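S.K.: Just to be clear, the model below is a prediction. Sequence and coordinates:
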Amino acid sequence: MLRLTNLTLPLHHADEALLSAIFKRLRVTPRDVVRYQVVRRGNDARDKANIQLVYTVDVTLRNEAPVLARFRKDRDVQKTPDTHYRHVGTAPAGAPRPVVIGAGPCGLFAGLILAQMGFRPIILDRGKVVRERTKDTWGLWRRRVLNPESNVQFGEGGAGTFSDGKLYSRIKDPRHLDRKVLTEFVKAGAPPEILTEAHPHIGTFRLVTMVESMRATIEALGGEYRFEKRVVGVDIGTDGAGVRRMQGLHLHTGEYLEASHVVLAIGHSARDTFRMLHDAGVFVEAKPFSIGVRIEHPQSWIDRARFGANAGHPVLGAAEYHISHHCSNGRTVYSFCMCPGGTVVAATSEEGGVATNGMSQYSRNERNANSGFVVAIDPERDFPGDPLAGLDLQRHWERRAFVAGGSNYHAPAQRLGDFMARRPSTTLGSVVPSYKPGVTPTALDECLPDFVVEAMREAIPVFGRQIPDYDHPDVVMTGVETRTSSPVRFTRGDDFQSLNTAGLYPAGEGAGYAGGILSAAVDGIKVAEAVARSMIGAA
């Protein structure tokens, strides 16, 4: 089978045009082609008047050798890579059960891979099952009632459940582990289109049912979930060679769980767990993250800016954007986690704080587009010396936002025109904010560092030149976006174990090794494989 990449056709092409393009590109006749399959479809909208669809296609030929020889120097015609996933081994008889802390995308796939290899993992999560967690999350959004243990950040499915459900990343993996992730998602009920779209996404409602389906699969394979079990202590011993090793976990219920192999997939907001591990001597270092706001535009503006007269075409869907600017103060401002046709959501996990995030459903048909509009934070420059100081920085500005919003979980918001004019907003304009439970017009300068505000004010007119109406005065900015990524990294070695604690496997976004659903899931697979190799080798 051959893989043909960068095959371009006009947006409005006929169905049969793709097959004709394959014949022309490979210089073959219809009788030479046995079958073909679309692997990926994206678009090139740089010329809005002449948008092109860009295909990757796998083609089975009756005799591929002469065709492959003809194109041996053409990188767009190659043998189709083997994307079939193969497990690294099988659990030996009597192997101890590994423990996975966290049931987000990383923990979910670590648990799934371990279960598929027969290790019968125990999966702990401080939050609730996804359906109950969803009710608690709506409790904050609708009634301003926060459950600190069951919310956007904590519970089955992790923070990715209440997001746009993006399933793409910049990771380059020669083993195609991302394909394993997408395939398992489709088995669990995701639309098959995620296997072919260049920028696949799922959306919150579908993610809920998929998470439930994958839990059922893990349990059928011998895995075990234990919800509402928060880890409050780690039991670390020393072996005969003086090496620190995991021995067990203390839970907030008073239970003790023996555990020699622990996957640490706790997510980017488990601040109390970060501190507990640091106090226990587990190696941790500060890591960059970003702070800013959520910025909202009518989706129709973004569609028109990106696609011109083709805005609204069903193949193109809701338009996205990715922009960045390097400022004169040495800071970088950029868009983060852009959610087409979505809503801004309350994402705090601590009482007395306000944090925002973005969410979309699969349809992406809500009125507004929203994106993080954030500024990079550098540990050495902004909070040197203490590896956990980033937690305090996040918390400080979340609490300031809570007060600025009215101390009732409303979020502070400001018209972009008022922000640029350095005056507080007293009312909002034509762009209606989507944040629930509500917003309070005010000045965002009160709840962001000065250097962040300065950088944002410099970047806005630059972005306005790139995207028409990006800098429209009625655009709404809602604060604060602080949970862009983990502010710490639990550094690990080549064997995926903590640098100074054998048997502890830091993984995913909370440990500083991923950013988003797909990369976190892939990291979960890699860590599960490392656990399996260790346990098989010790048998």
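M.R.: Nice, I can see it.
S.K.: C-alpha only now, for contacts and for neighbours.
M.R.: Will do.
S.K.: Quick check, Pro424 in contact with Pro441.
M.R.: Yes: the pair formed by Pro424 and Pro441 meets the contact definition of Cα atoms under 8 Å, at 7.4 Å.
S.K.: So between those two, which is more surrounded?
M.R.: It is Pro441, of Pro424 and Pro441, that has more neighbours when counted by other Cα atoms under 10 Å, with 22 against 18.
S.K.: How about the contacts made by Ala115?
M.R.: If you count contacts by Cα atoms under 8 Å, 6 or more residues apart in numbering, Ala115 has them with Pro121, Ile218, Leu221, Gly222, Gly223.
S.K.: and Gly358, that's in a strand?
M.R.: Yes: judged by DSSP: H, G, I helix; E, B strand; the rest coil, Gly358 forms part of a strand.
S.K.: Please report the distance of it from His199.
M.R.: Look at Gly358 and His199: by Cα to Cα, to the nearest Å, they are 17 Å apart.
S.K.: Show me which of these two is the more surrounded one.
M.R.: The neighbour count for Gly358 versus His199, taken as other Cα under 10 Å, is higher for Gly358 (27 against 16).
S.K.: ok, and here's another one to check against it:
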Amino acid sequence: MIRIQQMKLKPGHAAEALEEKAAKVLRLLPEQIASCHVVKQSIDARKKPEIWFSYVVDVTLKSGSEEKVIRRCRDTSVSRVTPAPYRFPEPGMEKGTHRPLIIGMGPAGLFCGYMLAKAGYRPILLERGKDVQSRRKDVETFWAGGPCLPDSNVQFGEGGAGTFSDGKLNTLIKDKEGRGGEVLRILVEHGAPSCILYENKPHIGTDILSEVVKNMREQILAWGGEVHFNARVEQLLVESGRVTGVTCTGGREFLSETVVLAVGHSARDTFEMLERKNIPMEAKAFAVGLRVEHPQSLINYSQYASEWPEFLPPASYKLTARTGEDRGVYSFCMCPGGYVVNASSEEGRLAVNGMSYSRRDGRNANSAIIVAVTPEDFETFSGDYRGPLAGIAFQRGLEEKAWGLGKGRIPVQRYGEFAGKPEGSKVQRVPSDFLPCIKGQYTFADLRFLFPETIRKAFIEGMESFDRMIPGFADDAVCLSGVESRTSSPVRMHRQEDFQSQVTGLYPCGEGAGYAGGITSAAIDGMKVAEAIAKRFKI
């Protein structure tokens, strides 16, 4: 197979133009090409307003020598490739007495269960929340002013926290084994659009992702797996340094010598139980900040240098900065045409997240602008406690202050007021009557005293730096909302090279365990754990 890199075409091109351009690059006639498969498509706007689609394509010939064609091209963008499809390992030799238990049905647990079920291990999946359809009803009721249910909310339930997000699927993980491609292929097989297989920044959107999650669950059941909802794990059973099972809500007991902990980054009560059980884990650095909203038209203009052309998607951005005190500030979970959502999971505490539907057709863009924090920062709310859950105490302290500032609603403030800027201090690109797009009730409030001053100053310094990259980013009327405190797990559970904890048979997995960040990386980690279990046990 011949691969062509950086093959550029104008947006809006005809479908046949791809094959015609490939033939031209390879100095062939179009009829000599058997197939032309898009591996990657990205937008090249470096010389805006001139914009291109840049492709990586794989070409197969009807006949003739690929080597001869490549030599004749004398083009460094042309090479020969041999695709290496993903392969699940052969089963090991150890005999297991019980079926594997998987705790949590976010991306890590779902993909771990899917791979094991497909291989014939008939796993049992335990999810503390509800199925995705029931969960969606609970979340929408909460956003309309109803109660926050502790086990059925934006954080907990089938699909995990990623279900109510932008559904971004890009990852920075190096993926020589092809797990990332397999994740995308499985998602497409269960209802995701095929374009995620080649888009440079693939996303699904919360509406489609919900259906995909349901379809994957039904496939696990068809392969002989079990799924139990409303099954919050209350105790981990351990004997002589080996896991033997778990007990769940209502006293239900599930026995197994193989337990996968894919609990997600917000399972604070589970982390507390694991600390009492002396499961090895530690506090880790993460980041906190505020959701920042701009008109989507402003972001489109900054990235495309013109009003949003019909053939281009709503523009996104990725921004990073270092402050004068060497603290990292960066954008996180950017949602073009999206919404800020109330992502709370505990009474009296308030957290926000960003979400987009598949069309990304909301009027605002939002992202979290977050500041890196380390265990040294956690003393603000953890006092003398220095244990593995110090980051959770820090999160809870911020969320309690946010809840109080908004009196239970999402607190919102204009950036100019938050930064203490004199009125009319700069040219404005965001109109003074600009309003947020929020799922959940909100109110304008004073966010200036939400964070320790070192973090607030770093946030402002980052915003002003980003304004030099995207003019208007730090305009006075830009809307801030908070608190964004669940960017990643504040805990890392220790695990060894075979993916087991020091407790034999216990497999910490995914974002909650501190080994992933986002849907795709969590799914990949779930696959790795499934592979480790398969290498150990017979079917």
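M.R.: Perfect, thanks for sending it. Just so you know, these numbers come straight off a predicted model, no measurement behind them.
S.K.: Of the contacts of Ala115 of the first structure, which are still contacts in the second structure?
M.R.: Among those, the ones still in contact in the second structure (both residues aligned by TM-score structural alignment, their matches' Cα atoms under 8 Å) are Pro121, Ile218, Leu221, Gly222, Gly223.
S.K.: And the fourth one, what's its match in the second structure?
M.R.: When you say that, I think you mean Gly222 of the first structure. The alignment partner of Gly222 of the first structure in the second structure, by TM-score structural alignment, is Gly224.
S.K.: The first one now?
M.R.: Pro121 of the first structure maps onto Pro123 of the second structure when the alignment is built from TM-score structural alignment.
S.K.: burial of that match, as a residue count?
M.R.: Using other Cα under 10 Å, Pro123 of the second structure has 26 other residues around it.
S.K.: That one and Met115 touch, don't they?
M.R.: No: Pro123 of the second structure is beyond contact range of Met115, at 9.5 Å (criterion: Cα under 8 Å).
S.K.: For the longest strand anywhere in the second structure, which outside residues touch it?
M.R.: When the second structure is parsed with DSSP state E, its longest strand is strand 33-47. Residues from elsewhere that reach strand 33-47 of the second structure, judged by Cα under 8 Å, 6+ apart: 18-19, 22-23, 51-62, 197-201, 303-304.
S.K.: tell me what the longest helix along the first structure is packed against?
M.R.: Ranked by residue count, the top helix of the first structure under DSSP state H comes out as helix 517-538. Judged by 3 or more Cα pairs under 8 Å, 6 or more residues apart in numbering; DSSP states H and E, the packing partners of helix 517-538 of the first structure are helix 105-116, helix 177-187.
S.K.: Mean deviation, the helix or strand just after the last one versus the second structure?
M.R.: Same thing as helix 177-187 of the first structure. Counting by DSSP states H and E, the next helix or strand C-terminal to helix 177-187 of the first structure is helix 204-220. Superposed on the second structure, helix 204-220 of the first structure shows a mean distance to its aligned partners of 0.7 Å (mean Cα distance after the TM-score superposition for the first structure).
S.K.: Name the next helix or strand following helix 204-220 of the first structure along the chain.
M.R.: The element immediately downstream of helix 204-220 of the first structure (helix or strand, assigned by DSSP H and E) is strand 224-227.
S.K.: picking that back up, which ChimeraX command selects the buried ones in the contacts of Ala115 of the first structure?
M.R.: Only the buried entries of the contacts of Ala115 of the first structure go into this ChimeraX selection, using 16 or more other Cα atoms under 10 Å:
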select :121,218,221,223
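S.K.: Out of the contacts of Ala115 of the first structure, which is nearest to Leu2 of the first structure?
M.R.: Ile218 (35.0 Å; Cα to Cα).
S.K.: contacting residues around that closest one?
M.R.: By Cα under 8 Å, 6+ apart, the neighbours of Ile218 of the first structure are Gly111, Leu112, Ala115, Gln116, Glu224.
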